[in-house]
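**Student:** Give me the fold of what follows.
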Amino acid sequence: MNGGSMPIVDQVRALYEAMPEQISALILAGAAGAYTRAVFAPEESWKRRILEGIAGAFGAIFLGGLVGHAIDAVVGGGTWAYLAAGFIMGEGGIAAIRGVRKTIMDKGAK
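**Tutor:** Take a look at the predicted model:
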């Protein structure tokens, strides 16, 4: 080790373990959803697939919490609700973000 500093893998593991369970679930499930989207995406460009995957992961983190909370309130699934929401947002995050933006923009235009 270099001067007693923690290796990057250990730093990432410590950061992940310090997060609330719901945030960890959103990140994990969002990454899985983004991966699924990249595998099955009709896009031929790998750059575009990667960018869509990153956008889906951000959608999972930011919108997944809201959707996870709503699912949890309805069915009481706890962390499983956040896992489901993260996966849904990771896989369909771009469409979800466009839908939310359109809803907000339509309300603002009236």
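
**Student:** Please count neighbours and contacts with C-alpha atoms only from this point.
**Tutor:** OK.

**Student:** ranges for the helices of this structure?
**Tutor:** Counting by DSSP state H, one finds helices in the chain at the ranges 8-18, 21-40, 46-75, 79-109.

**Student:** Those into JSON lines, with extra columns for mean neighbour count?
**Tutor:** Below are the helices of the chain laid out as JSON lines (neighbours: other Cα atoms under 10 Å):
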{"stretch": "helix 8-18", "mean neighbour count": "11"}
{"stretch": "helix 21-40", "mean neighbour count": "22"}
{"stretch": "helix 46-75", "mean neighbour count": "20"}
{"stretch": "helix 79-109", "mean neighbour count": "20"}
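
**Student:** And this one, please, so the two structures can be compared:
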Amino acid sequence: MAQLLPNASANEVSALALAGAGGAYVRAIFSPEPRLARRVAEGFAGALGAIFLGGLVGHVLDKLTGAEAYAYFAAGFLMGEGGLAAVQRVRKLIFDKVEK
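**Tutor:** Down below sits the predicted model:
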């Protein structure tokens, strides 16, 4: 996984994945999905969102606040909790423009 993110160490990727899974867990509590398979899939998607989007958002937060690792944890959590909705909105914007 570290080859996909050349400047990230395995520990950073693991921390982003853990924070993303935590965010997905919080999302599952507030909006419980009755099917276990769907919950697991959402948790996995939250972790992936945190790895790939959380690093970018964490970098921006770190530059704005200087919070270092905490910025990345916060970004991973946010991407795990709300990243799925954000990706859906961006996809809708992109695909709606392509179809018109």
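
**Student:** And the spatially most central residue of structure 1, how far from Gly93 of structure 1?
**Tutor:** By Cα atoms, centre = their mean, the mean C-alpha position of structure 1 lies nearest to Ala60, the distance being 2.2 Å. The gap separating Ala60 of structure 1 from Gly93 of structure 1 is 6 Å, by Cα to Cα, to the nearest Å.

**Student:** How far does stretch 11-27 of structure 1 stretch from one end to the other?
**Tutor:** 17 Å.

**Student:** got it, and stretch 24-40 of structure 2?
**Tutor:** 9 Å.

**Student:** Pull the residues that contact that stretch.
**Tutor:** The contact list for stretch 24-40 of structure 2, computed with Cα atoms under 8 Å, 6 or more residues apart in numbering, reads Glu42, Gly43, Gly46, Ala47, Phe77, Gly80, Glu81, Gly82.

**Student:** which two in the residues you listed are spaced the farthest apart?
**Tutor:** The most widely separated members of the contacts of stretch 24-40 of structure 2, counting by Cα to Cα, are Glu42 and Phe77 (13.5 Å).

**Student:** Nearest residue to Ile71 of structure 1 in space, please, no chain neighbours.
**Tutor:** Ala81 (5.6 Å; Cα to Cα, 6 or more residues apart in numbering).

**Student:** how far away is that neighbour from Phe40 of structure 1?
**Tutor:** 24 Å.

**Student:** How about Lys110 of structure 1?
**Tutor:** Lys110 of structure 1 is 38 Å from Phe40 of structure 1, by Cα to Cα.

**Student:** hang on, the earlier thing: what's the residue nearest to Ile71 of structure 1 aligned with over in structure 2?
**Tutor:** Residue mapping for Ala81 of structure 1 onto structure 2 gives Ala71, with TM-score structural alignment as the criterion.

**Student:** OK, contacts around that match?
**Tutor:** Counted by Cα under 8 Å, 6+ apart, Ala71 of structure 2 has contacts Gly58, His59, Leu61, Asp62, Thr65.

**Student:** What lines up with Ala47 of structure 2 in structure 1?
**Tutor:** Aligning on TM-score structural alignment places Ala47 of structure 2 opposite Ala57 in structure 1.
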